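A.B. asks: okay, here's the prediction I keep looking at, along with the sequence it came from:
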Amino acid sequence: MSDSRIRVLHVVKSLNLGGTEKVMRLLVANLDRQRFNPVVYAAGNGEVGTQLRAQGITTHIGGDILKLLHSFQPHIVHIHRAGWPEPGQLTPMKLAKIPVVVETNVFGHHDPSPAALILDRTLFVSKFCLDRFAHVHGINACPPRYSFLYNPVDTDFLAKHALKNKDFSLPIAGRISRADPGKWSSLALEILPRLVQDIPNFQYHIIGGIPEAYDYVNTHRLDQNVVFHDPVHTDAEVADFMNELSLLAHANDTGESFGLVIAEAMACGLPVVTHPCEGLKDNAQLELVEHGVTGLVARTLEDYVGAVKYLLTHPEEAKRMGQNGQSKAAQLYRMQDIAAQLETIYTELLTLKGITS
């Protein structure tokens, strides 16, 4: 009996733990298997590959992608990439005459190369990235060529495992990122002496500590107030970490093209403190965190310290913002709904090419 499902090949550089890889996995795993046959190709293997295979998703690691395209014959190839030109990346899709090619443009960059003409849809991960792209490049960024699709979050799981009857007055804040200096802001450390001075028992939990952070904590003798944690690998570990906190303190000078950790904190019912970034840097964190609604936006060091102190000393307000964030995350980022939106996009693009499922 022949398989009449729509064949979709998702392409990503590696299957290591990372935001891009996690988003890809959640999209693939939530496609309707009765309608779609999803397969993943990556140059390198990793923990996300193990997770995919455990969910019954076939993965191809390394090897000739053109050979795979000819053997699998996907109706759709979906590439997850930064958005800028990468020589040779799109050539195999052209050579294999793939009917529909979609990209998730993670960082909102522009690919003006002739190879990019093969793309049928560019999906930005936030409205901010879509709007900035249109403004900077003077492109009418609208369907069918352009649109945005929020990153998926397992909001059901995180909400279910969020601590019930949380005490938002506990003086505990936290942050999660990769252990990469590019994911940090000086705000993340400079707030600490002031907070500890006013709230001596303040605790700051960090996942993704960098050498500068360890040095700062040692130099300022903050080791009794700061706890460094190992990286988390699963949503259960994310939920456990969030359950320790009264708020998420987000600080990243490069900003966020979406803000997966912010969305996960919201899904766990936490209020978020964040800050804007200057110029044309990523600012989707302000799309997720609405000031006074789902958290607080601080523009200066003094504002940031004040925002954290306000939430810790006004637990009912912190709870209200956390509940608002949880509702917003469920409404906009729920992985099952995002995958259903992606299925609609796939179907529409195939129809435009005269291919019906």
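C.D. replies: Structure's in. What do you need?

A.B. asks: make it CA atoms for all contacts and neighbour counts henceforth
C.D. replies: Noted.

A.B. asks: tell me how far residue 202 lies from residue 193.
C.D. replies: Between residue 202 and residue 193 the computed distance is 10 Å (Cα to Cα, to the nearest Å).

A.B. asks: with residue 162 instead?
C.D. replies: Going from residue 162 to residue 193 by Cα to Cα gives 30 Å.

A.B. asks: which one of the two is surrounded by more residues?
C.D. replies: The neighbour comparison of residue 162 against residue 193 (other Cα atoms under 10 Å) goes to residue 162, with 21 against 17.

A.B. asks: contacts only, for the residue nearest to that one when sequence neighbours are not counted.
C.D. replies: Nearest non-adjacent residue to residue 162, counting by Cα to Cα, 6 or more residues apart in numbering: residue 268, 5.2 Å away. By Cα atoms under 8 Å, 6 or more residues apart in numbering, the contact set of residue 268 is 155, 158-159, 161-162, 239, 242-243, 322, 326.

A.B. asks: show me where the stretch 251-357 of the chain has its strands.
C.D. replies: 272-274, 295-297 (DSSP state E, counting those that start in this stretch).

A.B. asks: and these, which is most packed in?
C.D. replies: Among these, strand 272-274 has the highest mean neighbour count (mean count of other Cα atoms under 10 Å), at a mean of 29.

A.B. asks: ranges for the helices of the stretch 151-300 of the chain?
C.D. replies: Shown for the stretch 151-300 of the chain, the helices assigned by DSSP state H, counting those that start in this stretch span residues 155-161, 187-198, 211-219, 235-243, 260-267, 285-288.

A.B. asks: try this one side by side with the last:
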Amino acid sequence: MEKKIKIIECADQLGLGGTEYALQLYCKYLDKEKFDVTAVGLYKGGEREQLIKGLGIKVVVLNGDFNEFEKIIEGTDVFHWHGYGQVDEKLFASLNKNKPRLIIQTNVFGHFEKSPFYDLIDFDLYISKMILVRRMALDGSYAEQFVGKRKVLPYPVDIDFLKDENIEPPLADVEQFKIKHNINDCFVVGRVGRADDHKFDMITLTAFAEYLNYNNNAKFLLVGATKRMLALIKKLKITNSVIILDNTTHMKQLLTYYKAMDVFLAASNIGESFGMVMAEAMSMGVPVVTISTPAKDNAQVEVVDNGDTGFVTYRLKETIAAAINQICCNPEQAKLFGKNSIQKIYRSYRAQDIVHSLEQLILKNLGIEFKDAPYLIVNWDNDLKADYKNRCSNLFGQPNLIGKIKVRYYQTFAYKVHNKLFSIIRKMW
């Protein structure tokens, strides 16, 4: 190839969020012999600027200067936009003036606006099957015209980096950590996430309290706590069973948290559009117990294969506790779950394979020959829809009559309204 393909990796900002992390991984793994890569922060920069520059990638922060953006976009072959699905009219008006050969959107939250600018996007890539299934259902017959445009390409997980001997903590370090926190002789359930009530489902703590009825020697490792979480811990009278730690940007320390856990308990109040923390825990060989949230984002049912890498349960404290106990009482099964989890991340989300899949999509559509490699882009079809439906119904545990009523209620519009109002009242309080 005589001339490199000029590609711009662009997001609103270059902070420490998951969207920007994915952008960084695309910058890291795009083939530099084929691609000339530039990272752009459209409105502001952030902590990830230096991390991307450290990869030898040119970084431009525009601070909303669209005149400068139009200069940068000249001669660009591929514009890769990392966004939430809403159309930024200033951005796409600028792109319309001097359209690159390909415009690709990584659609983080699966939103969509009926804007004429949407026609400029050649490929709308959703980061999980779940959000594409939901998007197509919401758009109804209108979505039929977008079947060729909308595809699934999951978020990249940098498992080779996480498993590097200089990054993954050795067993001795994990044991020292467990001794320090007096959890070396305990069954450890854990959660890692932002200290954010919007993201954290309190069923996590309620279910752990229920699990203590099975095993009163268990501990909960809570990384990222809020006042509301602490208040519930006190109300449930499980203070002595909970170890509270602050979040960290130090990857080796974060991986130590994961490896100290026997089970990662993932229950989000809003569900997951992908579920990076689950993927990180699985990279460390930790079985995951999560809940299905079909009325909300629900990509966790894709990341976790029920009965193979962990358990997906109903949003009921009884079934969650039973799933945790199943893993605790069956160490060989837990070991197999851990092994399968690592294999799942390598097979489905390995960063190099995700990025190479994007490369193949680009090269094919630019009419450039390429070597076949793992191709992880999934097209929209009825099989994808059926797989998601099956995952929503294939859950661990059998709720009783009251449990079934609760599950039905959690899926209703009334529950969503109740949850929203409760959230507003809590913020006002």
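C.D. replies: It's in. Since the model is a prediction, treat every value here as computed from it, not as a measurement.

A.B. asks: list the TM-score for the superposed pair.
C.D. replies: Overlay of the two chains. TM-score (TM-score structural alignment, normalised by the length of structure 1): 0.90; 351 aligned residues with a Cα RMSD of 2.5 Å.

A.B. asks: returning to that earlier point: any chance of the strands of the stretch 251-357 of structure 1 in JSON lines, plus distance to residue 311 of structure 1?
C.D. replies: Converted to JSON lines, the strands of the stretch 251-357 of structure 1 look like this (distance: least, Cα to Cα, whole Å):
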{"stretch": "strand 272-274", "distance to residue 311 of structure 1": "9"}
{"stretch": "strand 295-297", "distance to residue 311 of structure 1": "9"}
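
A.B. asks: ok, which of these comes nearest residue 58 of structure 1?
C.D. replies: strand 272-274 (37.0 Å; Cα to Cα).

A.B. asks: relative to structure 2, which residues correspond to that closest one?
C.D. replies: Aligning strand 272-274 of structure 1 against structure 2 (TM-score structural alignment) gives residues 288-290.

A.B. asks: run the chain-centre distance for the matching stretch.
C.D. replies: Centroid displacement of stretch 288-290 of structure 2 relative to its chain, using Cα atoms, centre = their mean, to the nearest Å, is 14 Å.

A.B. asks: neighbouring contacts of it?
C.D. replies: So stretch 288-290 of structure 2 is contacted by 263-267, 278, 281-282, 300-301, 304, 309-313, 320, 323-324 (Cα under 8 Å, 6+ apart).

A.B. asks: residues contacting the most centrally placed residue in structure 1?
C.D. replies: Taking Cα atoms, centre = their mean, the centroid of structure 1 lies closest to residue 260, which sits 3.1 Å from it. The contact partners of residue 260 of structure 1, taken as Cα under 8 Å, 6+ apart, are 19, 151, 153.

A.B. asks: which residues touch the residue mapped onto residue 244 of structure 2 from structure 1?
C.D. replies: If you follow residue 244 of structure 2 across to structure 1 using TM-score structural alignment, you land on residue 228. Counting by Cα under 8 Å, 6+ apart, residue 228 of structure 1 touches 205-209.

A.B. asks: go with 7 Å
C.D. replies: Listed by Cα atoms under 7 Å, 6 or more residues apart in numbering, the contact set of residue 228 of structure 1 reads 205-207, 209.

A.B. asks: go on, residue 200 of structure 1?
C.D. replies: Going by Cα under 7 Å, 6+ apart, residue 200 of structure 1 touches no other residue.

A.B. asks: switch the cut-off to 10 Å
C.D. replies: Residue 200 of structure 1 makes contacts with 171, 193-194, 224-225, as judged by Cα atoms under 10 Å, 6 or more residues apart in numbering.

A.B. asks: go on, residue 245 of structure 2?
C.D. replies: Residue 245 of structure 2 touches 192, 221-225, 257, counting by Cα under 10 Å, 6+ apart.

A.B. asks: do the same with residue 340 of structure 1
C.D. replies: When contacts are counted by Cα under 10 Å, 6+ apart, residue 340 of structure 1 touches 27, 30-32, 346.

A.B. asks: gap between it and residue 79 of structure 1?
C.D. replies: Distance from residue 340 of structure 1 to residue 79 of structure 1, by Cα to Cα: 18 Å.

A.B. asks: related to what we said a few turns ago, list only those of the contacts of residue 200 of structure 1 flagged as buried.
C.D. replies: 171, 193, 225 (16 or more other Cα atoms under 10 Å).
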